[in-house]
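Q: I would like to see how this sequence folds:
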Amino acid sequence: MNTSEKLQALRRLMQEINAQALYVGTTDPHQTESVSEHWKAVQWLTGFTGSMGYAVVTQDEAAFWTDGRYIDQARREIEPQTFQLYSISDPDTPLWNEWIRLRVHEGEALSVDGEVLSQFQLQTFREKLTIKNLQILCDRNLVGEVWTDRPQLSQDPVWELPQQYAVQSRQEKLLALRKRLQKFGNKTSTLICGLDDIAWLTNLRGHDNALYPFFHSYALVTPDEAFLCADRLKFSESILKKLSQDGWSLREYGDIERLIQQLPSGTTLYLDETKTPFKLYSAIPKNVTVKTGLDEVTAMKACKSRGEQDNIRRANIEEAVAVVRLMRWIESNVQSGLLNEYEVGQKLNEFRQASSLYIQPANIPIVGYGANAALPHYRPTRQNSASIQPEGLLLFDVCAHYFCGTTDLTRTVAVGELTREMKEDYTLTLKTHVALATLTFPYGTTGDLIDAVVKSNHWRKLKNYNHGTGHGIGYILNVHEGPGKIITEYAPLFPYAKNVVLEKGMLFSDEPGVYKPGRHGVRIENSVLVQKAQKNEFGKFMRFETVTFLPYERKAILTDELTEQEVDWINRYHEEVFRKLSPMLNEQEKCWLKEKTAPL
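A: Reported below is the predicted structural model:
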């Protein structure tokens, strides 16, 4: 079926249940950011391939919303005349609830999928859709009924993270979680729905997601028991035995609803409404006290332990060695005119495989040449990939999972002659990037404040970028991890970001950019750990520790636009790049890196 035929089929079902509108999201029951193929409902409906978007369908119209990273991509991918396209990053765009209010009237109905819609989202819908006597129908998945060739969930086996990389044992994590739950009362249980939270808590990983090492599961932890609900066939006898020894009981994936229904009277159940699907929330017995807030496991794993931080530093060195080889390979081959964007991502995987610690890519490589680099999340395919010519800029944003951590970095490199405008945009981006890397800030500061501080470099030049300067990074988990984020705007996937204090051990990206549609794009990204700076008469101060070590593009830097302090920081950073990477390189690679890290 093409997009128009899918819309027609959905509209017939909407008539059957007397729904005037249908909301289709891009998530799964666990509110995972990048979902498995089975849950890509909005992508199936619209043809959009990005990870963030949602749609509303009525009998006469259909609209699609995404953010500033993806709007140009949506215009390319979504069939014309099927959906009205909106960017939530544009302050003049109508919000989805405003759009619905003009089309749905008193007493009419909106259909949603209660299996994937979170309790928080449902409450938000009810608050924002100020339509008298509006019915919200949650018991039918209309897209699932039309989607006849829907991919099945993966049956790949679950695997265990070796202890040296897990750092803390399952028993230690479970004990720490129960201790945290005591602040809500001694009889407090917790429902955990986030796949990354469960993977971290159990030290288990899987292959259910193409990008992230997750397995579909729920967890229910009580003061005396811990239940892991997942497909039994994915677990080896060895892992089952270890789970049992560590206090975990395995149940089937679908058993979670029954376990919730059987919670004894007087129990307090703590959960995160933003991660709990409405279907499970509605199964909680009336005699159970529900308390809500940020998932405790999310808060625990966001602050990386000393051992995890050491491993993260190593993962970033392993990745940097592979990327140095990629950058050198690009430079050696670009004059041929035969390179294309897709090849760059494939070649990087070849270089990564030299490391025994490498697991898999953590994103579909973002590789954009020329105008394509102005699309922040543009991803070439084998069939649709631009040729890289020996002029201008090439941007690549690449992520990887190693046994010792997850990496995320971006570099924009010169593949030929650059214009003055390109150099100005690169230098401005570098200044903002360095502003975050060198920032010290009082303890208690949240990410939105930091985002505004460092973006002021862009704002003074009347420039901006429609994404946050930084996002949290998981530990062999999500590349984009909550609860914190360095972003000024509200981000639906990070509902707590504006209230989350940046704590020691949190890992963030540092990735400003400049995007000029139809011309070029620039982004520079390192990973940074939050660390203590010092305490004085004015209070406790925090800082960022950079853990990504790769050269910047010296050909694109206008040194006279940098301050003395910025030049000094870049030169010292480049010294560190060479010191850390050169022992792992051959003589030719060392010579190349020495030239790239020469003082400005």
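Q: from here on, contacts and neighbour counts on C-alpha atoms
A: OK.
Q: Relative to residue 593, how far out is residue 587?
A: Noted for residue 587: a distance of 10 Å to residue 593, by CA to CA, to the nearest Å.
Q: any idea how far residue 136 is from residue 279?
A: According to CA to CA, residue 136 and residue 279 sit 13 Å apart.
Q: Kindly report the same for residue 414.
A: When residue 414 is compared with residue 279 (using CA to CA), they lie 51 Å apart.
Q: do the same with residue 122
A: In this structure, residue 122 and residue 279 are 11 Å apart, going by CA to CA.
Q: Just the strands from the stretch 51-200 of the chain, written as ranges.
A: Ranges of strands in the stretch 51-200 of the chain, per DSSP state E, counting those that start in this stretch, are 54-58, 62-66, 84-87, 109-111, 135-137, 159-160, 188-192.
Q: Please enumerate residues in contact with the fourth one?
A: So the one you mean is strand 109-111. With CA atoms under 8 Å, 6 or more residues apart in numbering as the test, strand 109-111 has contacts from 14, 18-23, 134-138, 140.
Q: One more: the last one?
A: Counting contacts by CA under 8 Å, 6+ apart, the residues outside strand 188-192 that touch it are 181-182, 198, 218-223, 267-272, 276, 295.
Q: if you set the cut-off to 7 Å instead, what comes out?
A: Strand 188-192 is contacted from outside by 181-182, 198, 218-223, 267-271, using CA atoms under 7 Å, 6 or more residues apart in numbering.
Q: Proceed likewise with the subsequent sequence, for comparison:
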Amino acid sequence: MAMRQTFNETTDPSFGARHLPLVRTRMREQGLDGLLVPHEDEHQNEYLPDANDRLAWLTGFTGSAGAAVVLADRAAVFADGRYTVQVRAQVDADQFEIRSLEGDGVAEWLATAPSGAVIGYDARLHSPQALTTLKAAAAKAGAQLKPVTPNPLDQAWGEARPAQPAAPVVPHEDRYSGESHASKRARIGKALSDVGAEVAVLTAPSSIAWLFNVRGGDVIRSPLPLGQAILNADGTARLFLDPAKVTNSLPGWLGDDVALDAPEALDAALDGLTGRKVLIDPAQSSAWYFDRLAAAGADVVRATDPCALPRATKNATEIEGARQAHIRDGAALARFLHWVDTVAQHTLPSEREVVEALEGFREATGCLMDLSFDTIAGAGPNGALPHYKPVGDKIRRMETGSLLLVDGGGQYLDGTTDVTRTMAVGEPSADQRRMFTLVLKGHIAMATVRFPVGTTGHQIDALARLPMWMAGLDYDHGTGHGVGSYLGVHEGPQRIAKLVNTQPLLTGMILSNEPGYYREGQWGIRIETLQVVTEPRAIEGGERPMHAFEQLTFAPLDRRLINVDLLTPDERAYVDAYHAETLAKVGPQLDGEVLEWLTAQCAPL
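A: Predicted structure coming up:
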């Protein structure tokens, strides 16, 4: 099994000098003074096929979140804090001003556009919500945003642009999904009727994959097919896929109640919704759909994608699949952590070699379909960048006396994994052990919390931060994100973070638990496992049933980094119980030196 790579894994700051003039020429031909270039594509994907990675083609920046604005005499590229190092390594600062995506980001920069400027945008690439903010910023400057067809960047890319992906779309069997697609379609159709809608337009690849129990390979690191669907309240549907993706088994799998159409039929299908109540999600679907439906005279119902919440609340089959995927993945992790603790301690490999080692152990399972995201390996100071990716001349080697942070995951037919471990290189300092243990205390608090029905992620986020807050410390990312079932490694609507989120945590939701600490210029620490929300149960002597978290990830913690004196008796008991469970579940997959190593790692503190 060969895993796909993004088309620009190396640094190439010449992109801007080569491509900006081409885009500006096409802008002038359309009478434009500027152009918005989001990272998102027509499906609002986080990870993109090469043909849709417009931001990377223009700027060289390959992060999963960003944007650019091109004006006649200047340009800017925007990235969030995860990509501070990467964006400066990949983008020519002489061609692009490098700005933060966070806060007002693009809108703030747009507010400085020349008065009277006409700035183009491709309506297929922007959500209505995002456009509202950007239009207000442009108006503040006396500029105007204008939808344009064709996209000047696509014209400039021309024949050099890769072909649209056409990976086969295959059935995802009920033994993995736990529910037939006919049942799902009936269930979601009823949900449409309950909110007064007759039809739903679905454009999110993860919703299409989930609803029809299919998987594809159009999107890097996620088994997703690119397409669209129109679902009727009676459960019948039209699925729009490139015929090149349609495998021989697909029509029979979908059955008579699902009509397969080519993408070219979508425009007419939307035009045919005149007078009907059409549900569509303004956070998931681009402005183009809303414009088209409005022109057709449809009665648009703006509401959350009806597949989002059912997809996030895993059924018993999906949860058991996640358990098995994590045990399999845990064996690969044990082999990797043994390698780090033995061979790598002496050879001090580069971050890239560390990444290749972990990916090799996962591939050796024989079950890996893809990574769930590009593996993060940060040695020393690079570990202090929460989502650092080893690129170009920023790659470091492991250093004795420092730390190594590795964050990676796999896509398996029965589940998606995501785990971070921090390891000492040589003998750790007392300071490193203290900071690791503070992070561990927060991690344990989130792993062991009990919470009542209706609790949201932001209401419990502080539990993971409390040990650090008491020491005057914090971390600048969320504590937990949702994870799909052989789908995207980042899945909403659930999350655990400081930001207010109104979605309660429900039985069956899978989330990460990943507090961290990052000391700029020195090293970083993060401990991440995945866990699933359990059914609410009574507590002896309590009055209300409480949810809890069941641990899914099993990989040993670096014992050398734990200061046992900082743990309470209950925290120490948790670590011992977690390690005992790790050995019991992962140990049978191992033998020889690795099993001996894991046994020692999992001994009581």
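Q: Compare neighbour counts for residue 587 and residue 593 of structure 1 and give me the winner.
A: Neighbours per residue, other CA atoms under 10 Å: of residue 587 of structure 1 and residue 593, the larger number sits with residue 593, 23 against 11.
Q: Return the distance of that one relative to residue 153 of structure 1.
A: As defined by CA to CA, residue 593 of structure 1 lies at a distance of 44 Å from residue 153 of structure 1.
Q: Next: residue 66 of structure 1.
A: 26 Å.
Q: okay, these two: which has more neighbours?
A: Ranked by neighbour count (other CA under 10 Å), residue 66 of structure 1 and residue 153 place residue 66 first, with 21 against 14.
Q: Aligned to the more buried one, what sits in structure 2?
A: Residue 66 of structure 1 maps onto residue 79 in structure 2, with residues paired by TM-score structural alignment.
Q: So in structure 2, which helix runs the longest?
A: Looking across structure 2 with DSSP state H, the single longest helix is helix 316-341.
Q: Looking at structure 1, name the residue matched to residue 41 of structure 2.
A: In structure 1, the position corresponding to residue 41 of structure 2 is occupied by residue 28, as judged by TM-score structural alignment.
Q: wait, doesn't that match sit right on residue 41?
A: No. Contact status for residue 28 of structure 1 versus residue 41: not in contact, 9.2 Å apart, counting by CA atoms under 7 Å.
Q: Helices of the stretch 201-350 of structure 2, residue ranges please.
A: Using DSSP state H, counting those that start in this stretch, the helices of the stretch 201-350 of structure 2 run over 205-211, 250-254, 266-271, 287-296, 308-312, 316-341, 343-347.
Q: which stretches of the stretch 501-605 of structure 2 form helices?
A: Listed in chain order, the helices of the stretch 501-605 of structure 2 (DSSP H, counting those that start in this stretch) span 569-586, 592-601.
Q: picking up where we left off before, now do the match of residue 66 of structure 1 against residue 387 of structure 2, distance only.
A: Taking CA to CA as the measure, residue 79 of structure 2 falls 12 Å from residue 387 of structure 2.
Q: where's the closest residue in space to residue 487 of structure 1 that isn't next to it in sequence, which helix or strand?
A: Distances taken as CA to CA, 6 or more residues apart in numbering place residue 468 nearest to residue 487 of structure 1, at 4.0 Å, with adjacent residues excluded. Per DSSP states H and E, residue 468 of structure 1 falls between elements, in no helix or strand.
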